[in-house]
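# structure here, sequence nowhere to be found:
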């Protein structure tokens, strides 16, 4: 049996630029990944099957709709083979939370089955195959710090490396669908991401629309600010998960203590 980690994606910045004729949005984002995530296992089998387990498995939807299976079918079709593997997904990333859980799982499935089936394709080839599966799946194939443009699939290096930075993820236990948040965007282009600017001078342009749908997001952001010690507080993706970056583990852990009385989901982790 082989194992593959599916790191949760976070957006350190997310600038919306315009709505495209194909229904997607042109955007710019700084993608990073955390040590926290899901785990996939796979063993040889005659057919491709998926078994879900873990604390957020029930919210992940029917197995037949899971992006893990779609990724496996796509890889097998591209390789000209019949797909066969018994895949188990240990689901920990909250669903519809702005952490790219489904995308991370699909990307991990591509990497895992690429090894199991002895294809040994490079990540660049897997990332190209991943594009039809979702805008965030290509960057999740790499699971490394990247700058994303287009609809998120045009990836390039980012000049700063925050690997090891302590992070606190906080979700108020509400799901936020991406589509309605995009629909609620005010269509104002406030400018591109400037790599010369510090992160706290950048934005997540989806924040206001997400708060309009789930006002508790504003409470989470305010609570993280009040807890102090952070260099950045921001909503991730389309929400509802918010993140805070810290200079050291002690500062992060003090924030965990400050929020411990809430009924929110708290996840202390770090950027990989």
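In hand now; what should we look at? The structure displayed is predicted, hence computed values, not measured ones.

# all contacts plus neighbour counts: C-alpha atoms, from now on.
Fine.

# quick one: the helices in the protein, in order.
Along the chain, the stretches classed as helices by DSSP state H are 67-79, 101-116, 123-130, 137-142, 178-184, 207-213, 216-227, 249-258.

# next one for the comparison:
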């Protein structure tokens, strides 16, 4: 079984307060985009879990990878043993604010739920509410990736509402040669209480309301991020923003010709990783 797990961007992100449980109260819009990692699952005749990753290196042990953590949680909740070879092909850069690891975790949960389904549970071994609980235990962004689609998200990531009329658009994403720790980004950003939030139903709304509160600290700490935003705007983007806690920066385009021209130009001008993709209205793993 092979699945694709998407990246995400946040056109709106507000940090409202720090909660007693240590997490932050958020309001954000989250959209899946057509930049994917690939996960392959194959049964291995009771040899246990064999996990391999290509396309990236991490200093942490395999057991700390979100894919392996998702497998272990699923095994415990479902009472099964995952005798599987799992190969993760990384294309989404890490430390970028694009949710690659969270998507890997959610995709793993969905794949295992499908692989271990029974004749009496054709939709999946575990019910959706149990998968959601496992996802939230793995990380605040993981529940979104269980059924990726444009969403308004509140709380720490557990309150999701679909955004049906969200405009679709094209993207150029630049990942500079630096990674930003999400906990460090939160520590440097001052929460700001607010109750009203803008609606986004058109390109005009999008342009007016693009906001990432992390930028209040990130842009002064990492001047390169401001330079990348300017570079995208100079090359035809009608808006540009740091994605999540960084360090990726995305530019928004509403015409394919402009996006293609910008991608070509920036690929020549900038030595970092550059991706051309678009927002998704939905994504299915299988």
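Perfect, thanks for sending it. Keep in mind it's a predicted model, so treat the numbers as computed, not measured.

# need the TM-score between these chains.
The TM-score (TM-score structural alignment, normalised by the length of structure 1) is 0.92; 267 aligned residues with a C-alpha RMSD of 1.8 Å.

# about what we covered before: Serialize the helices of structure 1 to JSON lines and add fields for distance to residue 197 of structure 1.
Shown next, in JSON lines, are the helices of structure 1 (distance: least, C-alpha to C-alpha, whole Å):
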{"stretch": "helix 67-79", "distance to residue 197 of structure 1": "36"}
{"stretch": "helix 101-116", "distance to residue 197 of structure 1": "28"}
{"stretch": "helix 123-130", "distance to residue 197 of structure 1": "29"}
{"stretch": "helix 137-142", "distance to residue 197 of structure 1": "23"}
{"stretch": "helix 178-184", "distance to residue 197 of structure 1": "25"}
{"stretch": "helix 207-213", "distance to residue 197 of structure 1": "20"}
{"stretch": "helix 216-227", "distance to residue 197 of structure 1": "20"}
{"stretch": "helix 249-258", "distance to residue 197 of structure 1": "24"}
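
# let me have the ones you listed in TSV, extended by distance to residue 57 of structure 1 and mean neighbour count.
Converted to TSV, the helices of structure 1 look like this (distance: least, C-alpha to C-alpha, whole Å; neighbours: other C-alpha atoms under 10 Å):
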stretch	distance to residue 57 of structure 1	mean neighbour count
helix 67-79	13	20
helix 101-116	11	26
helix 123-130	23	17
helix 137-142	19	27
helix 178-184	19	15
helix 207-213	24	19
helix 216-227	23	18
helix 249-258	25	17
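
# hmm, what's the outermost residue in structure 1?
Distance from the C-alpha centroid of structure 1, by C-alpha atoms, centre = their mean, peaks at residue 46 (31.1 Å).

# so what's that residue up against?
Contact analysis of residue 46 of structure 1 by C-alpha atoms under 8 Å, 6 or more residues apart in numbering lists 83-85.

# and residue 142 of structure 1, by the same measure?
Contacts of residue 142 of structure 1 by C-alpha under 8 Å, 6+ apart are 123, 127.

# residue in structure 2 matching it?
Using TM-score structural alignment, the partner of residue 142 of structure 1 in structure 2 is residue 147.

# ok, that match to residue 195 of structure 2 distance?
As judged by C-alpha to C-alpha, to the nearest Å, residue 147 of structure 2 and residue 195 of structure 2 stand 27 Å apart.

# could you do residue 124 of structure 2 as well?
38 Å.

# run a quick neighbour tally on the aligned partner of residue 138 of structure 2 in structure 1.
If you follow residue 138 of structure 2 across to structure 1 using TM-score structural alignment, you land on residue 133. By other C-alpha atoms under 10 Å, the residues close to residue 133 of structure 1 number 18.

# now the strand ranked longest in structure 2 on structure 1. Mean distance?
Identified as the longest strand of structure 2 according to DSSP state E is strand 24-43. After superposition onto structure 1, strand 24-43 of structure 2 sits on average 0.7 Å from its aligned residues (mean C-alpha distance after the TM-score superposition for structure 1).

# in that strand, what counts as buried?
24-41, 43 (16 or more other C-alpha atoms under 10 Å).

# wait, what's in contact with the aligned residue in structure 2 for residue 176 of structure 1?
In structure 2, the residue matched to residue 176 of structure 1 (TM-score structural alignment) is residue 180. By C-alpha under 8 Å, 6+ apart, residue 180 of structure 2 lies in contact with 95-96, 245-247.

# which ones among the contacts of residue 46 of structure 1 are found in strands?
residue 85.

# turn the contacts of residue 46 of structure 1 into TSV, including neighbour count.
Converted to TSV, these look like this (neighbours: other C-alpha atoms under 10 Å):
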residue	neighbour count
83	21
84	20
85	19
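
# closest to residue 128 of structure 1 out of the contacts of residue 46 of structure 1?
residue 83 (19.2 Å; C-alpha to C-alpha).

# distance-wise, check whatever residue of structure 2 lines up with the closest one relative to residue 43 of structure 2.
Under the alignment (TM-score structural alignment), residue 83 of structure 1 pairs with residue 82 in structure 2. Distance of residue 82 of structure 2 to residue 43 of structure 2, given as C-alpha to C-alpha: 8 Å.
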